[in-house]
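Chemist: how would this look folded up:
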Amino acid sequence: MQIDTSQFPLVWTRFNAPGTDPDASPFAEFEALLARKTVFVLLNDEGLDKGDHEHSPDEMKQTSRWMKRHKSELKAFVKAAIYIEPNIAKRMATKAFSSVYEKFWGYPMLMVATKDEALALAQKFLSDET
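Modeler: Here you go, the predicted model:
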């Protein structure tokens, strides 16, 4: 996974792109984001068909353990994950999953149709921060 922080606090994620260091833990870059102790929004413009990597049981356990160790930081600093999906049927199909996602990760998962909508929504989340 690639994490692009060049527009921080807008953080673009790409699941189908390699990280900057292929030998590093997949969570290392994310931990560096959390270490900033500043709010941010995750954005992804790959659409829902692009990141359907099937996770092994071991990957799922690692992710769950990592999330539990960082739950309070995730809730404090990640305001939302916003996914851009132009297909309305695919956006609607994720509505039920979004509540499960939020319970697991501690921040909302939102679906929008366009990059402009994503950026406007991200700015709303960031400006609501006091």
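
Chemist: switch to C-alpha atoms for all contacts and neighbour counts from now on
Modeler: Noted.

Chemist: Quick one: the helices in the protein, in order.
Modeler: Counting by DSSP state H, residue ranges of the helices within the chain are 28-35, 57-69, 71-77, 88-93, 95-105, 115-127.

Chemist: Make JSON lines from these and add mean neighbour count to it.
Modeler: What follows is the helices of the chain, written out as JSON lines (neighbours: other C-alpha atoms under 10 Å):
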{"stretch": "helix 28-35", "mean neighbour count": "15"}
{"stretch": "helix 57-69", "mean neighbour count": "12"}
{"stretch": "helix 71-77", "mean neighbour count": "16"}
{"stretch": "helix 88-93", "mean neighbour count": "12"}
{"stretch": "helix 95-105", "mean neighbour count": "14"}
{"stretch": "helix 115-127", "mean neighbour count": "15"}
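
Chemist: Pipe the ones you listed into a markdown table and attach distance to Leu43 per row.
Modeler: Output for the helices of the chain, formatted as a markdown table (distance: least, C-alpha to C-alpha, whole Å):
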| stretch | distance to Leu43 |
| --- | --- |
| helix 28-35 | 13 |
| helix 57-69 | 19 |
| helix 71-77 | 14 |
| helix 88-93 | 15 |
| helix 95-105 | 15 |
| helix 115-127 | 7 |
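
Chemist: so which of those helices gets nearest Ser6?
Modeler: Judged by C-alpha to C-alpha, the one of these that comes nearest to Ser6 is helix 28-35, at 11.8 Å.

Chemist: Alongside the first, I'd like the structure of this one:
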Amino acid sequence: MRINTEQFPLVWISSEPSDNWEDELNQLLQQDQRFVLITREIPTQDSGDGNSNKSRLSDWLKKNKEAMQQVCAGSVIIVNNQLIAMAIGFALAPLSKTFGYPMQAITEDNLDATIETLLNS
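Modeler: Sure thing, here's the model as predicted:
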């Protein structure tokens, strides 16, 4: 997983292999500033950089759940159309409860308004 913070508070995530994603996420937590995780990739069972890294991410998220709830304003998946957004939205609802921050699938034209809403809530 690759983390791109160049547009902070927008934090872009991709499935490109990277060895330092844990360090990047730890740095985000230490900044103590709210941010939004954004991706254009729809997670699938065979996506990502292997089961080992998926397990590492899962472990990291469990370990840092409370800290993430404090600084992560939400997570957004950008999709091509509203029907896909609605379908994915149903799967994301329980994950929002699990992680403690909103997770949404949206179309590109709703990105700015969604980001603003998440950061101001």
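
Chemist: before we move on, back to that, out of the helices of the first structure, the one nearest Asn44 of the first structure is which?
Modeler: helix 115-127 (9.0 Å).

Chemist: Show me what the closest one is in contact with.
Modeler: With C-alpha atoms under 8 Å, 6 or more residues apart in numbering as the test, helix 115-127 of the first structure has contacts from Leu10, Val39, Phe40, Val41, Leu43, Asp45, Lys79, Ala80, Ile82, Tyr83, Ile84, Val112.

Chemist: Quick check: closest non-adjacent residue to the third one.
Modeler: Pointing back at Phe40 of the first structure there. Leaving aside its sequence neighbours, Phe40 of the first structure sits nearest to Pro9 (C-alpha to C-alpha, 6 or more residues apart in numbering; 4.4 Å).

Chemist: How about the second one?
Modeler: Nearest-residue entry for Val39 of the first structure: Phe77, 4.1 Å, with adjacent residues in sequence omitted and distances by C-alpha to C-alpha, 6+ apart.

Chemist: I'd assumed Ala32 was in contact with the one you found.
Modeler: No: Phe77 of the first structure is beyond contact range of Ala32, at 12.0 Å (criterion: C-alpha atoms under 8 Å).

Chemist: May I see the PyMOL selection of the buried members of the contacts of helix 115-127 of the first structure?
Modeler: A single PyMOL command selects the buried members of the contacts of helix 115-127 of the first structure (16 or more other C-alpha atoms under 10 Å):
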select buried, resi 10+39+40+41+43+45+79+80+82+83+84+112
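
Chemist: now the contacts of helix 115-127 of the first structure as a markdown table including distance to Glu59 of the first structure?
Modeler: Output for the contacts of helix 115-127 of the first structure, formatted as a markdown table (distance: C-alpha to C-alpha, whole Å):
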| residue | distance to Glu59 of the first structure |
| --- | --- |
| Leu10 | 26 |
| Val39 | 27 |
| Phe40 | 25 |
| Val41 | 24 |
| Leu43 | 22 |
| Asp45 | 23 |
| Lys79 | 24 |
| Ala80 | 23 |
| Ile82 | 23 |
| Tyr83 | 22 |
| Ile84 | 25 |
| Val112 | 28 |
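
Chemist: So which of the contacts of helix 115-127 of the first structure are in strands?
Modeler: Leu10, Phe40, Val41, Leu43, Lys79, Ala80, Ile82, Tyr83, Ile84, Val112 (DSSP state E).
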